[in-house]
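>>> Any chance you could fold what I've pasted below:
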Amino acid sequence: MIIGVSKKLLFLIGLFQIVFNPLFGQNQKLADSLVSVYDGSTFNGDPLPLLKEIAENQTDPDDILHYSELLIKNARKDSLVNTLLSGYLLKGHAFKKKGDNTQALKAYFKSLEYANLINDNKGKGSIIISVADTYSEMENHNNAERYYQQGIEILRLVNDSINLASALLNAGDEFFNSKKYDKALAYFEESGYIFEAIDYPIGKAYNLGNVGMVYAEQRKDKLAEENIDAAISILEELKDYYPISVYLTYMSDIYSRQNDYKSAFAYANRSLELALAYNLKSQISDAYLQLASLSNMTGDFKGAYDKFKLHISYRDSVVNISSVQQMAELRTNYELSQKQTELDLLAQQKKTQQIIFVATSIALFFIILLAIGLYRRNRFIKRTSNIIEVEKGRSDELLLNILPEETAQELKDFGKVKSRRFESVTVLFTDFKNFTQVSENMSPEAIVESVDFYFSKFDEIIEKYELEKIKTIGDSYMCAGGLPFPLEDHAFKILLAALEIAEFVKANSFNDSQYKIPFEVRIGVNTGAVVAGVVGKKKFAYDVWGDTVNIASRMESSSESGFINISENTYQLVKDYFDCEYRGEIQVKNRGMMKMYYVLSLKDHLNLINTLEGYEVSGINNKT
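Predicted structure coming up:
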């Protein structure tokens, strides 16, 4: 469960009993002491409870992510469902604090799968509230209110005071963000009563802070200041600085309205210092925006401009690590470690031979030297084994970046991958119009940057719809749905992705800049049977073959710019969900006459998919 604080920042307090202790509150001092135990040379117990408690008590999102992933990795070895549920929930909280809501939702829904697997209603209620919190932060108010209602109903039935109060507080925060202040105060009143009754300090702190922010928005500055000061006082004792950073910006707002700019600057600067110390990017952005506003009010226009640029920079920042560079570094490090191991072993063997030679002369000295040599050798072997284990883990991670998980595991277990036939798969091809002609007049750097710009977005879209990227060839992009795991709705998801790809390319077709070339895209889709497998021995590649793939390619080449052209097979699967335009029978190379259809948009009544699945699909109108 996450407790809500306005300005779109949500905070951990209490979770259901299977994941956290009932009186859980983030405690960095406790986390630091537990890390010392975990890292200590004398610890030899079960690491899972310790890792879970460390992750629960961390306040830095990077630390929460690190220890939650360790927890998941260890729990997966023994298929411990309860612990996997906890690990993915903590992972979701970490991504949420880092501002990566897409990854947070993926982790939450994974945790919800495990809760459903063991029929844990208390866990489901708390996870659903975390999903609602995420939609609230994304300003998807319909989804947020719907999930809050579901989660609160479940938590009322399971008699869980802490999590119920937390859910009520977060729901109140959602109403605050949508400016429904009376509803927000009603929810805060109920949550505050529960926190007071069970004497839950961190819950009382967040409740006081949120009530203070409602009063601040209503211009009741005195009441706002009293509540926020009380909240900050409790949070400072708990060393929970994340929400303090938010509350401080509200204190700055209050003093700026009173024309006390000295105090307003002091609160805003303190908020920025805390946000920078804990790498809270969204709050760093808010603090810089507050300082820019204050600088503008006081006539410091250059300072306002500089702070506003920093606000934009942090707001739009995205961590982007090059996969190619990471792959090269992992491979290089592994090969170097292997070579070094061989050299060290040779050196050790030579040293051992010298020891044996000397030992033949002096028996007592031989025994002493042999004992020393064996001790050092054992330490060396242990150290080398640890290095090999670490590098093996890195290699496994690298393999998962190249192949689907099931395929990668088969490759590791048997050294090869058997080809599999899938009876129903939907294949999508894209191609840029006049790519060759346009690229002839551009520098290689501009071409690469442009293709990377579009294909990176395509990657995000297909990952969003749980599809599998197959490959790219020049300016052609290929993906598929329904493998490596069969899906019933693969054609539906492929077309959702196709609509979003077409809309993205269309939106950028008139945005000519020094960073990218505007293109127009053709899209073709076909459904049918394929064979999938891995080709190559050194540079593995997951690929698909069959007539279905060839026809999908023909659908793309027979399409027009900005249009999604689908075959009769695909049309029969999706005609009830999408508005399509029949093109008639068109001559296709080596295939004769084939029926084709243009996909225009998702049918109106199915736009409810935004609510049900969290997708945000913009329909395109190919009639324009």
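>>> use CA for all of it now, contacts and neighbours both
Fine.
>>> Next up, the contacts around Lys183.
By Cα atoms under 8 Å, 6 or more residues apart in numbering, the contact list for Lys183 reads 172, 175-176.
>>> And the host helix or strand of it, what's buried?
Assigned by DSSP states H and E, Lys183 falls within helix 181-197. Judged by neighbour count (16 or more other Cα atoms under 10 Å), helix 181-197 contains these buried residues: 181, 183-185, 187-192, 194-195.
>>> And Gly481, how far from Ile501?
Separation of Gly481 from Ile501 (Cα to Cα, to the nearest Å): 15 Å.
>>> I should have written Asn269 there, sorry.
42 Å.
>>> Figure out how far the helix or strand hosting Leu330 is from the centre of its chain.
Using DSSP H and E, Leu330 sits in helix 323-359. Counting by Cα atoms, centre = their mean, to the nearest Å, helix 323-359 is centred 37 Å from the centre of its parent chain.
>>> other SSEs contacting it?
Packed against helix 323-359 by the contact rule (3 or more Cα pairs under 8 Å, 6 or more residues apart in numbering; DSSP states H and E) you find helix 363-402.
>>> how about this one, so we can line them up?
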Amino acid sequence: MKNPTGAFLWILVLCTATRMPAQKQGQALIDSLLSVLPAAAEDTGKVELLAMLSFNYYPINPDEGIKYGKQGLKLADELHWQPGIAQLNGHLGINYAVKADYPTAIDHFLSALNGYEELGNKNRSATTLVNIGNIYLLTADYPQALDFYLKALKVQEELGNKKGIALSLSNIGLIYKNQSDMPRALSYFSRALEINEELGLKNNMANNLSSIGIVYDNQENYPKALEYFTKALEIQEELGAKDGIAKSLSYIGSVNFHQEQYEPGLQHLYRSLELAKELGNELVRADNLSLIGAIYLAAAKDTAGNSLGRLGFNGNRRSALLQARKSLDEAIAIQQETSNLKGLAVSYESLSEVAAMLGDYENGYHTQRLFKMVSDSIFNLEKDKKITQAAMQYEFDKKEAATKAEQEKRNAIAREKMNRQKLLLYSFISGFALVLVFMWVFYRQRNRIKSEKKKSDDLLLNILPGKVAEELKITGSAEAQMFEQVSVLFTDFKGFTRLSARLGPKELVGMINECYSAFDRILEKYGVEKIKTIGDSYMAAGGLPVPNLSHAADTVNAALAIRQFMSDYNKKKSEDGMPFLEIRIGVHTGPVIAGIVGLKKFAYDIWGDTVNLASRMEASCEPGNVNISRSTYELTKDAFSFTYRGKITTKDNEEVDMYFVDKLIS
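Predicted coordinates for the structure are as follows:
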């Protein structure tokens, strides 16, 4: 059972300057503002007053915040006062976000953003970009959230706002964590931590440490997770941050549970539970109760009985199960009230096992059905919205039109097959529930299904990018997607045709396989996506299927690593008196369309002028070199050393500068 609470989300809101006494907060401040409102003149001063009311109402009564925000916005419009219009739109966005009216919140935030950009207010622009990203994060629209966080990061870097940079890095890390891209999540959280340590922002440091701990927990690296959760706890105890202490204790208790250290696990969880009750933090309280129930259940399942003795049950398995049921019942009551579906699914699954071990098969069957219902609800709520752009859709449409009708037929067959499989699975679960006494059959079957599913998923992930594979599993198809900036890499072997005439088929294929396998490992190391191979040509791209800022540097690093591998490979072949392969590598950066076409042996592919120009870079390269275009050079010129080598002319009669990449600047 993983940590149900996930990583931290920092919500940044627009701050409003106030002339009210600093000691007044909450309702006292609101009362002071309301007392002077009736006498206020219809000018910008009243707009500021209404803006302060709108902002200060959002945590107390967002409906009132919206009421005063609309009054202020109307007056600001009448006065044609742009700073007030932008500020009021920002405050209205916050109030609508608190009410979970996310579409209206986005509309107001976008209006605020346009206003701040027109005014040249970069600080407020960055803040609003973060707020928009937060809304998309809350609605699980990760591509949009990432887009706005990256824009905010760019503005904050221009301003040199280190605190804002750290915040955006943390939020971007959270996106990658939610998409199960743990290496990238770890990278961004670590960068944020480094900045917060430099600034001495201890609360933010604790948040970053907890986020890193959660990444390691997801990777099942429990010693590392425990190390970072403990560091976070030490800072939170120093600050007296009770909410953070409660969360860190809960995380540590979860790690103890995974490591089967049940006694310290309960100690940490009960400490966290006491704090959560004091603070009224129902989410953490429910998580703790669910984990406590899981620990008592695990102790009862310990056939040797050692765990029961250490927890004070003296071999009394039934007492441990009853204690587990009590904790799980309490957790479920809170999770139902707070609509915590993921936590509820975990608790129901544990409770069904408890009921079965107690011989309460009727309740066990009922709880298992509830677990299935909640799991289905979670599945149906998951979404992954796609970003498209009409400007480059025409090229993809030409390739797709010829196969669209047959593709839809194939999708329908796939969906029907999936429905039949689901029906079989539901029938199995229902039938199993009637004979719950044979629990060992269930566990064996579940493990086998899990193993087969993993094999199927691994096979699909070997063909398609993870994000595309997930969409294909859920919907039976995958839409094309526009990427504004991707770095495309081509490699080719000089004289391959002549070499193939000299070598036998087995020897030739062996050489190609050895090289391409090494290329695959290099691309995985640098986070670059392999697209396809055609004969002796190898194609890859950085910056998809998930956009990122480092795609150009990642791709050039991969190209240099491939060049080094081939140099070492050819040296060994030459020493052995064997034929060797001379490689040419080209890289170009620009927009592409990516998607799946075809009816059989479908594959993820990319199209656009960027692909053609990347191929030209490779064809114009000298053996043993990496040849890049000016667009790639501009994104990497500070990280590598280069040799300028002239221009080539494209099919549109445009001249493009070319550069050899010499080495990484140490």
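>>> returning to that earlier point: now, which of the contacts of Lys183 of structure 1 lie within helices?
Among those, DSSP state H puts 172, 175-176 in helices.
>>> Among those, find me the one that's closest to Ile234 of structure 1.
The closest of these to Ile234 of structure 1 turns out to be Gly172 (Cα to Cα; 20.6 Å).
>>> Need the counterpart of the closest one in structure 2.
Correspondence of Gly172 of structure 1 to structure 2, assessed by TM-score structural alignment: Gly213.
>>> Help me confirm that its match comes into contact with Pro223.
No. Using Cα atoms under 8 Å, Gly213 of structure 2 makes no contact with Pro223, being 9.5 Å away.
>>> helix, strand or coil for the residue positioned nearest the centre of structure 1?
For structure 1, Gln103 is the residue whose C-alpha lies nearest the centre (Cα atoms, centre = their mean; 1.9 Å). Following DSSP: H, G, I helix; E, B strand; the rest coil, the label given to Gln103 of structure 1 is helix.
>>> Identify the residues contacting the host helix or strand of Leu92 of structure 2?
Element membership for Leu92 of structure 2, per DSSP H and E: helix 82-98. Under the contact criterion Cα under 8 Å, 6+ apart, helix 82-98 of structure 2 has outside partners 13-14, 44, 47-48, 51, 54-55, 58-59, 62-63, 65-66, 69-70, 72-73, 76-77, 102, 104-109, 111-116, 119, 128, 135.
>>> And for the nearest residue to Phe55 of structure 2 once chain neighbours are set aside, the neighbour number?
Of all residues not flanking Phe55 of structure 2 in the chain, His91 sits nearest, at 5.6 Å (Cα to Cα, 6 or more residues apart in numbering). When neighbours are defined as other Cα atoms under 10 Å, His91 of structure 2 has 33 of them.
>>> ok, for Ser631 of structure 2, nearest residue in space, not its chain neighbours?
Thr589 (5.6 Å).
>>> can I assume that neighbour sits in a strand?
Yes. Checked against three-state DSSP, Thr589 of structure 2 lies within a strand.
>>> Start from the N-terminal end of the stretch 51-200 of structure 1 and give the helices.
61-77, 81-98, 101-117, 121-137, 141-157, 161-177, 181-197 (DSSP state H, counting those that start in this stretch).
>>> Once aligned, what mean separation remains between the third one and structure 2?
Between helix 101-117 of structure 1 and its aligned partner residues in structure 2, the average distance after superposition works out to 2.9 Å, using mean Cα distance after the TM-score superposition for structure 1.
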